[in-house]
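Visitor: Pasted the sequence and its predicted model underneath.
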Amino acid sequence: MEYRLLGRSGLAVSELCLGTMTFGNTTNESDSIAMMNRFFERGGNFLDTANVYVSGRSEEIVGKFIQARRSEVVLATKVRFATESHPNGVGVSRKHILDGVEASLKRLNTDYIDLYQVHVWDHATPIEETLRALDDLVTSGKVRYIGCSNFFAWQLMKSLATSDRNRYVRFISIQPQYSLVSREMDREMLSLCLEENVGVIPWAPLGGGFLTGRYTREEPTSGRLTTRLGESSWPNRASEQNFAVLDAVRDAAKELEKTPSQIALNWLLQRKGITSPIFGASTLEQFEDNMGAIDWTMPESVWNRLDQISALPSEYPNRFIAKFARPF
C-alpha cells in the first residue's frame, strides 16, 4: 500500500480508503471488523463513515475497531443530513455541526475526528457560519482537518476564498462521485482541486457496482442497481456509453488477468489529482477482490484506452479555450 498527502496538508493517507456505509446493514459487525483488520494488515490507514450511515450504526462499529489503534487510524466522518425531526436537526448551521460532532464522537468512542466533512452544500446556512464553526472545532482539538463532499466547483472555491479571507481553517479534501462511468468533475472540479491542492477522495469508484462486470444490458433482478432511485440506480447507469466503457473494462481485465473491479479502481489510482478512492464491500469476497487493485501498474496503453472511451464529450467552454490555448 502506498501513501499520499491529503491535499494541502501533512496528513498521509493510504492510496485506498475503506468506506463503511454497508457496516451494520448488508455487512454484519463481525465481517465489518474483519474487513477493517485485513485493510490495516495490508497497510491501509484511512476509514470513511458518516453520521447517517445506518442511522449511526456504522460509526459505532468503526468506533469499536479503532480503540486499539487510534493513533494510526485516519478517521473521516460527515455532517449535514437530517439526524432529528426538528427544524435544526439538519444542515450545517453552527448548532447542527456542534450537536453532530458530539454525537459522532460518542458513537465513535474517540476524543477527536481526523477529517470532518460537510456531506453536501447547505443553501440555508451562510458558508461563513459553517466555516467558523468548523474552525472552532479544529481549535478545540475535536477535529483535526475539514473537508467537503458533493459540492459544485463554485461552492468549493467560495469556501476556500472565505477561509482565506477570514483566516479560518481550509477544506483540505473533497469527496465527489467519480469513476469511469461518472466523470462529471472533469468539467471544472478536478482542475480546481489541482490548482488549489485539494485532495480528491472519490465515492462510488465502481459506479455503484456497475463496473464489477456482473451486469449485462438486461435490467437486473438482484443487486444494488435494481433500485430506481439514487445515483447508483439502473436508469442512471444503463446507457450505451456506459456499456461501451464496461466492455472496455472487461477487455482490459481479460488482457491483464485482473477482475473488472480491479481495473476500474486501478485506473483511478493512476489518475492525476485523485488521492484515495473510497471503496466499499458487502462481503469479505468483495473486499478481497477490491484489494487486488493495488501493488501493480496498469500499462499506459490500456489506461489511455479506458480514459478515451470514458471521457466526457467535447463541450463549451473547454473546446473554445483549447482552440485558443497559447503554445507556451
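Guide: Ah, there it is.
Visitor: rest of the way, CA atoms for contacts and neighbours
Guide: Fine.
Visitor: Next, the buried residues of stretch 83-99.
Guide: In terms of neighbour count (16 or more other C-alpha atoms under 10 Å), stretch 83-99 has its buried residues at Thr83, Gly89, Val90, Gly91, Val92, Ser93, Arg94, His96, Ile97, Leu98.
Visitor: At which residues are the helices of the stretch 151-300 of the chain located?
Guide: Assigned by DSSP state H, counting those that start in this stretch, the stretch 151-300 of the chain shows helices spanning 153-166, 189-196, 234-237, 240-256, 260-269, 284-291, 300-310.
Visitor: returning to that earlier point: looking at the buried residues of stretch 83-99, which one is closest to Thr221?
Guide: Thr83 (31.8 Å; C-alpha to C-alpha).
Visitor: okay, now the one to match up with it:
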Amino acid sequence: MEYRQLGSSGLRVPALSFGTGTFGGQGPLFSAWGTSDVAEARRLVDLCLDAGVTLFDTADVYSNGASEEILGAAIRDRRDSVLISTKTGLPMGDGPQDWGASRARLIRAVEDALRRLGTDYIDLLQLHAFDASTPAEEVMGTLDQLIAAGKIRYAGVSNYPGWQIMKAQAIADRHGWPRLVAHQVYYSLIGRAYEAELMPLAADQGLGALVWSPLGWGRLTGKIGRDRPIPAGSRLHDTEQFAPPVETEQLYRVIDALEAVAAETGKTVPQIAINWLLRRPTVSSVIIGARNEEQLRDNLGALGWSLTPEQVAALDAASDVLPPYPHTPYRQQEGFARLNPALV
C-alpha cells in the first residue's frame, strides 16, 4: 500500500480507503448500495487491513446511523490500527437541531457518532454539505473546540463550494484555529468538474482530496457500454436519479477508451479508472466501495502498477470537457492561458 499525506497535514492516509455506505442497507438509497451486516463488514475490513487499507469512511446519514454502528462493531478491539472518517451536517430528522452545522448540532452529532462507532475520538470529521444558515465563524470555532477536547483529530468538508472553503480557511488563520485539511469530492473520468476550481484551491490551501464515487456512480464498472445497457439488478435502476449527470455520448466515449486500455493492459475497467485518479494532483486517497469480497479484491487491484503516458493521454482526451466560465477562456484563448498556465 502507498501512503500519502492528507493535504498539508501530518496525517498519513492510504492511497485507497474504504467507504462504508454499503453497511446497514436502510432506506431506499442505501439499501440499493448494499446491505452488509456486521459479519460481512468484518470480513471486508479484514481484507482491507490485509491490503494496508486503514482508512474507513462513513457518515451519520448512511442508513440512519447503522453504517457507523456496523463499522464500529467491525473494528472493535483494533481501533488503534484504523483511521475513521465520518461526516455530519445533512438532515437526520425533521427537528430544528437535526440538521446543519450549528454549534449545538455539531457537538451533539459528534457525541452521537462516537457512541455509534464505539470510540472516544474521530480521526477526521467532515462537514457533509455547506450550511448557509450557520456563520462560518461559529462552524470553525466549534471545530476548534472539538479538536481541543480530543473528540476529533482533524477537520474537513465535503461537497463544498470553493469560496466557502476559502472563507473558512481565512477565519481559521485569523483566530489561530486548526485549518481544514481535507475535501471529500466527487471526481471521476466522467466527472472532472473538480479540476476547474476546487483542485487549484486544494493545491494552494493544502487540502487533500478524498475522492468519492471514482467509478462514476457505478457507470464505469465495465458492465455498461455502447451495446450494453444498464443490466438487470444494477443499483443504477434505483439510484440513477441521485447520480451526478453525464451526457450519454461522453459516457460511451470514456468507456470506449477504458476498454481499449483494458485490452492493452489486461486490467479491468474499474482498476484503470481508479488508477487514473490515483495519479491526479491533490488526490490523497480514493474511496472504494464494495458490496462483496469480489468487488473489493478487484478494486484493490488498482494499485501496484502504472498507466503509460500514452494511455493516460488517451483517457484524458476521451474524458476532457470544457470547464464553465470563468475558466473556459483559459482553455480556449492563448492570451488567457499565458497569464495562468496552471488553469489549462
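Guide: All right, it came through fine. From a predicted model like this one, the values you see are computed outputs, not experimental measurements.
Visitor: ok, back up a step: now the buried residues of stretch 83-99 of structure 1 in TSV, with secondary structure?
Guide: Shown next, in TSV, are those (DSSP: H, G, I helix; E, B strand; the rest coil):
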residue	secondary structure
Thr83	coil
Gly89	coil
Val90	coil
Gly91	coil
Val92	coil
Ser93	coil
Arg94	helix
His96	helix
Ile97	helix
Leu98	helix
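Visitor: Kindly compare burial across the helices of the stretch 151-300 of structure 1 and name the winner.
Guide: Mean neighbour count, computed with mean count of other C-alpha atoms under 10 Å, is highest for helix 260-269 among the helices of the stretch 151-300 of structure 1, reaching a mean of 24.
Visitor: how about the aligned partner of Leu312 of structure 1 in structure 2, what does it touch?
Guide: The equivalent of Leu312 of structure 1 in structure 2 is Val321 (alignment by TM-score structural alignment). With contact taken as C-alpha atoms under 8 Å, 6 or more residues apart in numbering, Val321 of structure 2 is in contact with Arg192.
Visitor: in the helix or strand where Arg319 of structure 1 lies, what counts as buried?
Guide: Arg319 of structure 1 is located in helix 318-323, with elements delineated by DSSP states H and E. For helix 318-323 of structure 1, a neighbour-count test (16+ other C-alpha under 10 Å) marks nothing as buried.
Visitor: other SSEs contacting that helix?
Guide: Using 3 or more C-alpha pairs under 8 Å, 6 or more residues apart in numbering; DSSP states H and E, no helix or strand is in contact with helix 318-323 of structure 1.
Visitor: who's in contact with it?
Guide: In contact with helix 318-323 of structure 1 (C-alpha under 8 Å, 6+ apart) are residues Arg187.
Visitor: chain center to it, what's the gap?
Guide: Helix 318-323 of structure 1 sits 29 Å away from the centroid of its parent chain (C-alpha atoms, centre = their mean, to the nearest Å).
Visitor: what do you get for stretch 43-57 of structure 1?
Guide: Mean-position distance between stretch 43-57 of structure 1 and its chain equals 11 Å (C-alpha atoms, centre = their mean).
Visitor: And that stretch, end to end?
Guide: Using C-alpha to C-alpha, to the nearest Å, one end of stretch 43-57 of structure 1 lies 25 Å from the other.
Visitor: Please tell me which residues of structure 2 it aligns onto.
Guide: Aligned using TM-score structural alignment, stretch 43-57 of structure 1 spans residues 52-66 in structure 2.
Visitor: Please apply the same query to stretch 273-282 of structure 1.
Guide: Mapped onto structure 2 using TM-score structural alignment, stretch 273-282 of structure 1 covers residues 282-291.
Visitor: before we move on, the earlier item: identify the farthest-apart pair in the buried residues of stretch 83-99 of structure 1.
Guide: Farthest-apart pair in the buried residues of stretch 83-99 of structure 1 is Thr83 and Arg94; separation 14.8 Å (C-alpha to C-alpha).
Visitor: wait, what's in contact with the residue nearest to Ala311 of structure 1 when sequence neighbours are not counted?
Guide: Excluding its sequence neighbours, the residue lying closest to Ala311 of structure 1 (C-alpha to C-alpha, 6 or more residues apart in numbering) is Arg183, at 7.1 Å. With contacts defined as C-alpha under 8 Å, 6+ apart, Arg183 of structure 1 is in contact with Ser310, Ala311, Leu312.
Visitor: what's the burial count for the second one?
Guide: Right, the one you point to is Ala311 of structure 1. Per other C-alpha atoms under 10 Å, the neighbour tally for Ala311 of structure 1 reads 15.
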